[in-house]
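**Student:** no letters, just coordinates:
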C-alpha cells in the first residue's frame, strides 16, 4: 500500500472517529436513546481499530518511533488522555456535569493531537516554541 493511500485511510478514520465521538457526546448531553443503538456501540470500535492500525503502519513506513520522536510520544500520550476522557464522558462519569466536562476536555485534547500531528511539535501551545 502506498504512503498516500495509507495516510488517506488514517485521516479519514480520524474524521469519522471524531464525528462519531462528537455525535455521541451531543446525544449524551440530550439523554438520547440513540446511544443505545447497536451500530452506535459497535461502529466506533471498528473505526478506531482502523485508525490505530493505520497509525502504526504509517509510523513503521516512515521509520518513526515514540522513543526518538517527541512529537509522536506527545500524540500517544494525548491519545491515551483522549481515550480516558472519552470513557469518562460517555460511560463512567458519575454526574452529567462530570460527563460534559470530560467531553469538552476531550475536544481540547483532540485539538492538541491534531496540532502536534500537523506541526510535529509537542509544544504547540507554547508561546516560545
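**Tutor:** Received the coordinates, thanks. Remember, predicted model here, so these are calculated numbers, not experimental data. Residues are numbered from 1 along each chain as shown.

**Student:** please count neighbours and contacts with C-alpha atoms only from this point.
**Tutor:** OK.

**Student:** can you give me the helices for the chain?
**Tutor:** For the chain, applying DSSP state H gives helices covering 3-30, 38-61, 70-87, 96-119.

**Student:** need the contact partners of the last one.
**Tutor:** Defining contact as CA atoms under 8 Å, 6 or more residues apart in numbering, one finds that helix 96-119 is touched by 25, 29, 71-72, 74-75, 78-79, 81-83, 85-86, 88-90, 92-93, 122-124.

**Student:** repeat that for 10 Å
**Tutor:** 14, 18, 21-22, 24-26, 28-29, 31, 70-72, 74-93, 95, 120-125 (CA atoms under 10 Å, 6 or more residues apart in numbering).

**Student:** second structure follows, compare the two:
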C-alpha cells in the first residue's frame, strides 16, 4: 500500500507542478488559455488529490506535520508555494517581477521535493 501511495503522490505532485508551469507559460505569452477555467480546475483537482495522497502517506508511515520536522517544513513550504502561485495568477505584476516570483515558486517546489525524498528537514534542520 505504501509503494502505491508514494508513487501516486509523486506522480500527482509532478503533474500539479507541470500544470503550474504550463499555466505560467500561458501567462507569459499572454495567451487567453491562462484564463481557462478548465485548466484551473484540473490544476486544483491534481493538487487536492496530491494532498489526499500526502495525508494517506502520513497515516501509513505514522508521521505527521508538527510532530516531525521534515513534514512540518514540507507543509510550511507548500503553503508558501500555494500563496506564490496565487500571486502569479491573481495579481497584475510587471514581467520581471512575475519571472522572479515564478523562479522562486519553482525553487520552493524543488525544495519540497528534496525534503520529501530525504525525509529530513532541509532549511531548519
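**Tutor:** It's in. Everything numeric in this text was worked out from a predicted model, so none of it was measured.

**Student:** of the helices of structure 1, which approaches residue 129 of structure 1 most closely?
**Tutor:** helix 96-119 (10.8 Å; CA to CA).

**Student:** can you name the residues of structure 2 that the closest one overlays?
**Tutor:** Mapped onto structure 2 using TM-score structural alignment, helix 96-119 of structure 1 spans residues 95-118.

**Student:** neighbours of the residue nearest to residue 59 of structure 1 when sequence neighbours are not counted, how many?
**Tutor:** Once flanking residues are discounted, residue 59 of structure 1 sits nearest to residue 65: 6.5 Å by CA to CA, 6 or more residues apart in numbering. A count of neighbours around residue 65 of structure 1, defined by other CA atoms under 10 Å, yields 14.

**Student:** residue contacts, residue 65 of structure 1?
**Tutor:** With contacts defined as CA under 10 Å, 6+ apart, residue 65 of structure 1 is in contact with 56, 59, 71, 72, 73.

**Student:** ok, residue 41 of structure 1 to residue 93 of structure 1 distance?
**Tutor:** For residue 41 of structure 1, the distance to residue 93 of structure 1 (CA to CA, to the nearest Å) stands at 17 Å.

**Student:** kindly report the same for residue 129 of structure 1.
**Tutor:** Plainly put, residue 129 of structure 1 is 35 Å away from residue 93 of structure 1 if you go by CA to CA.

**Student:** before we move on, what about residue 78 of structure 1?
**Tutor:** To residue 93 of structure 1, residue 78 of structure 1 is 19 Å away according to CA to CA.

**Student:** nothing else from me, thank you.
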